[in-house]
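*Asks:* Need the 3D shape of this:
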Amino acid sequence: MLIVDDDPAIRKMIARYFEEQDMPVVTVPGRQELNQQLGRAEPCLIVLDLRLGQEDGLDLLREIRAKSDVPIIIMTGHRRDEVDRVVGLELGADDYITKPFGLRELLARVRAVLRRQELGRVARQRDPERGGYRFNGWVLERRGRRLTDSAGEPVPLTKSEYALLLAFLEAPQRTLSREHLLQATRIHEDIFDRSIDVQVLRLRRKLEPNPSAPQIIKTERGLGYVFSPAVEAF
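*Replies:* The predicted structure follows:
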């Protein structure tokens, strides 16, 4: 794992904690050292501070993402820096954390991102056109991206609705953050966080008997959304 932060005290603190968790890290202060490390080997994950003195962390994020799919967690300095977080996610960051943060929270976020990466790797190894999911009488077939209701009637889905439903079906009965769903449904470069709420609303209108009182896709206030039915993969 690679930590990019211009504050030596923070680099030392994170490195010591993660090494105690048997997760060795390399720490660097900026672009030059980062590029040197990336030239030697690609890390399993990068934790990137967006405030790097004279350097722009967003520019570094853009450069990394242009040539690598390595998971990236961005660090922002203030909880009100929403623009930086949104732009960072749009540029390809997998998650974010705001300073000051607890090391246990950072560890949890690192493990969650690595877990999602591994699940995605396993899924890509399978035939993406095989199988599907059943829930509450509904059936989603991957081949043809075909959704049918309990009466067997087809229900058309847009590409973003299909991607959103698939994200829910792959992780049922778990709270999924807006950032996670944003990554799962990214189709256009101009998509923003609130558009996830719009996509969820549209999907609810197709799945829920009463979209104003949803029972399938429930809101976890302040956290995200959870797909509540049991899901069977086939």
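
*Asks:* Could you use CA atoms for every contact and neighbour count after this?
*Replies:* Noted.

*Asks:* Report the buried residues of the longest helix along the chain.
*Replies:* The helix spanning the most residues in the chain, taking DSSP state H as the definition, is helix 103-125. By neighbour count, and taking 16 or more other C-alpha atoms under 10 Å as the criterion, the buried residues in helix 103-125 are 106, 107, 109, 110, 113, 114, 117.

*Asks:* Stretch 77-91 now?
*Replies:* Neighbour-count burial for stretch 77-91 flags 84, 85, 86, 88, 89, 90, 91 (criterion: 16+ other C-alpha under 10 Å).

*Asks:* check contacts around the fourth one.
*Replies:* Contact criterion C-alpha atoms under 8 Å, 6 or more residues apart in numbering gives 58, 61, 74 as the residues in contact with residue 88.

*Asks:* Just name the closest of those to residue 38, please.
*Replies:* Proximity to residue 38 was ranked across the contacts of residue 88 by C-alpha to C-alpha; first place goes to residue 61, at 12.9 Å.

*Asks:* What sits closest to the closest one if chain neighbours are left out?
*Replies:* The shortest distance from residue 61 to any residue other than its chain neighbours is 7.1 Å, reached at residue 91 (C-alpha to C-alpha, 6 or more residues apart in numbering).

*Asks:* just checking, residue 179 touches residue 92?
*Replies:* No - under the criterion of C-alpha atoms under 8 Å, residue 179 is not in contact with residue 92, lying 10.7 Å apart.

*Asks:* can you tell me which residue is nearest the centre of the protein?
*Replies:* By C-alpha atoms, centre = their mean, the chain has its centre lying nearest to residue 180, at 3.2 Å.

*Asks:* can you pull out the strands in the chain?
*Replies:* When assigned using DSSP state E, the strands of the chain occupy the ranges 2-4, 26-28, 46-49, 51-52, 55-56, 72-76, 95-98, 132-135, 138-141, 146-148, 175-176, 217-220, 224-227, 232-233.

*Asks:* Between the two ends of stretch 184-201, how far is it?
*Replies:* Across stretch 184-201, the straight-line distance between its terminal residues is 16 Å, by C-alpha to C-alpha, to the nearest Å.

*Asks:* and for comparison, fold this next one:
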Amino acid sequence: MTADASLLIVEDEPKIARLMADYLQTHGFGTTTLDDGNAVMPWLEEQQPALILLDLMLPGQDGLSLCRSIRQRYPQTAIIMVTAKVEEVDRLLGLELGADDYICKPFSPREVVARVKAVLRRSQAAQSATLAVDDPNAPVQLNEDGWQAIAGGQDLGLTAVEFQLLRVMMRAPGRIFSREQLMDHMYRDNRIVSERTVDSHVKKLRKKISEVLPERDIIRSVYGVGYKYQPDE
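*Replies:* Next comes the predicted model:
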């Protein structure tokens, strides 16, 4: 999902908005430009862009509050924040707001195009993975809103960490995750934990699954490497 994707540029500096629009259009993207934060949510009620380039400082509703509102109402829409305030970067990418990426002013048009393409690729991959997780024929179904894993019609009663582990592996069936990679997904606060902690959580997760699906071994260990989700018999 790159060329022909529809993009929304929210930028109140006309020269910057025109520069981004012109350069993105030459690379095959369709663009719309808005210069007032108050116009964004009404526009989104009528349109569905693949990605929004959202300036931090805007007249009307500011970029931070807009990012939060967009995430709540349109969670599948990718967002790249555009800012001259480097000290805001951690907030822009944090769980509080959930921006997919950021661009700091001043920037080069090539950087904008490269970041847009990269975010769209990730967004498309994530949406495909979500479809795989929601497969009704999978041995385990995930209710991500309720943080539940259902197997054989039963709630497995997973902890938050166990649910995170299962979700990460289910989004990439057959992929082997190292313990370090799994730790990164388990603990977003960068706490220091040992690889044995990962092994302990995986052991508990496998036990809960086997109690409901005794003949299925869907979480498999790969000696010396890590773990993978393998739903096939």
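
*Asks:* picking that back up, make TSV from the strands of structure 1 and add mean neighbour count and distance to residue 165 of structure 1 to it.
*Replies:* Supplementary listing: those in TSV, determined by neighbours: other C-alpha atoms under 10 Å; distance: least, C-alpha to C-alpha, whole Å:
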stretch	mean neighbour count	distance to residue 165 of structure 1
strand 2-4	24	33
strand 26-28	19	38
strand 46-49	25	29
strand 51-52	18	36
strand 55-56	14	35
strand 72-76	24	25
strand 95-98	20	21
strand 132-135	18	10
strand 138-141	20	9
strand 146-148	17	10
strand 175-176	18	12
strand 217-220	17	10
strand 224-227	20	9
strand 232-233	14	14
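
*Asks:* In CSV: the ones you listed, plus distance to residue 184 of structure 1.
*Replies:* Converted to CSV, the strands of structure 1 look like this (distance: least, C-alpha to C-alpha, whole Å):
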stretch, distance to residue 184 of structure 1
strand 2-4, 24
strand 26-28, 29
strand 46-49, 20
strand 51-52, 27
strand 55-56, 26
strand 72-76, 15
strand 95-98, 12
strand 132-135, 17
strand 138-141, 17
strand 146-148, 18
strand 175-176, 11
strand 217-220, 16
strand 224-227, 13
strand 232-233, 19
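
*Asks:* just to revisit the earlier point, the longest helix of structure 1 corresponds to what range in structure 2?
*Replies:* Helix 103-125 of structure 1 lines up with residues 109-131 of structure 2 when matched by TM-score structural alignment.

*Asks:* just to revisit the earlier point, now do the same contact list for the residue nearest to the centre of structure 1.
*Replies:* Applying C-alpha under 8 Å, 6+ apart, one finds that residue 180 of structure 1 lies in contact with 94, 95.

*Asks:* Please repeat the previous calculation with a cut-off of 10 Å.
*Replies:* Residue 180 of structure 1 sits next to 89, 94, 95, 113, 116, 167, 224 when contact means C-alpha atoms under 10 Å, 6 or more residues apart in numbering.

*Asks:* Verify the stated contact: the first one with residue 179.
*Replies:* Yes - distance between residue 89 of structure 1 and residue 179: 7.4 Å, which falls inside the contact criterion (C-alpha atoms under 10 Å).

*Asks:* how many neighbours does residue 50 of structure 2 have?
*Replies:* A count of nearby residues for residue 50 of structure 2, using other C-alpha atoms under 10 Å, gives 20.

*Asks:* Aligned to it, what sits in structure 1?
*Replies:* The alignment partner of residue 50 of structure 2 in structure 1, by TM-score structural alignment, is residue 44.

*Asks:* count of residues packed around the residue nearest to its match when sequence neighbours are not counted?
*Replies:* Leaving out its chain neighbours, the residue that sits closest to residue 44 of structure 1 by C-alpha to C-alpha, 6+ apart is residue 1, at 5.5 Å. The tally of other residues near residue 1 of structure 1 (other C-alpha under 10 Å) stands at 17.

*Asks:* try residue 139 of structure 2
*Replies:* Residues lying near residue 139 of structure 2 (other C-alpha under 10 Å) number 15.

*Asks:* Surely it and residue 210 touch.
*Replies:* No - applying C-alpha under 10 Å as the test, residue 139 of structure 2 and residue 210 come out as separate, 11.4 Å apart.

*Asks:* quick one: whichever residue in structure 2 pairs up with residue 80 of structure 1 from residue 93 of structure 2, how far?
*Replies:* Residue 80 of structure 1 maps onto residue 87 of structure 2 when the alignment is built from TM-score structural alignment. Going from residue 87 of structure 2 to residue 93 of structure 2 by C-alpha to C-alpha gives 12 Å.

*Asks:* what do you get for residue 208 of structure 2?
*Replies:* Residue 208 of structure 2 sits 34 Å away from residue 93 of structure 2, going by C-alpha to C-alpha.

*Asks:* again with residue 231 of structure 2
*Replies:* The spacing between residue 231 of structure 2 and residue 93 of structure 2, counted by C-alpha to C-alpha, is 33 Å.

*Asks:* cool, and residue 81 of structure 2?
*Replies:* In terms of C-alpha to C-alpha, residue 81 of structure 2 sits 9 Å off from residue 93 of structure 2.

*Asks:* Next, show the common contact partners of those two.
*Replies:* The contact sets of residue 81 of structure 2 and residue 93 overlap at 99, 100, 101, 102 (C-alpha under 10 Å, 6+ apart).

*Asks:* for these, which one is nearest residue 57 of structure 2?
*Replies:* For those, the residue nearest residue 57 of structure 2 by C-alpha to C-alpha is residue 102; the value is 13.5 Å.
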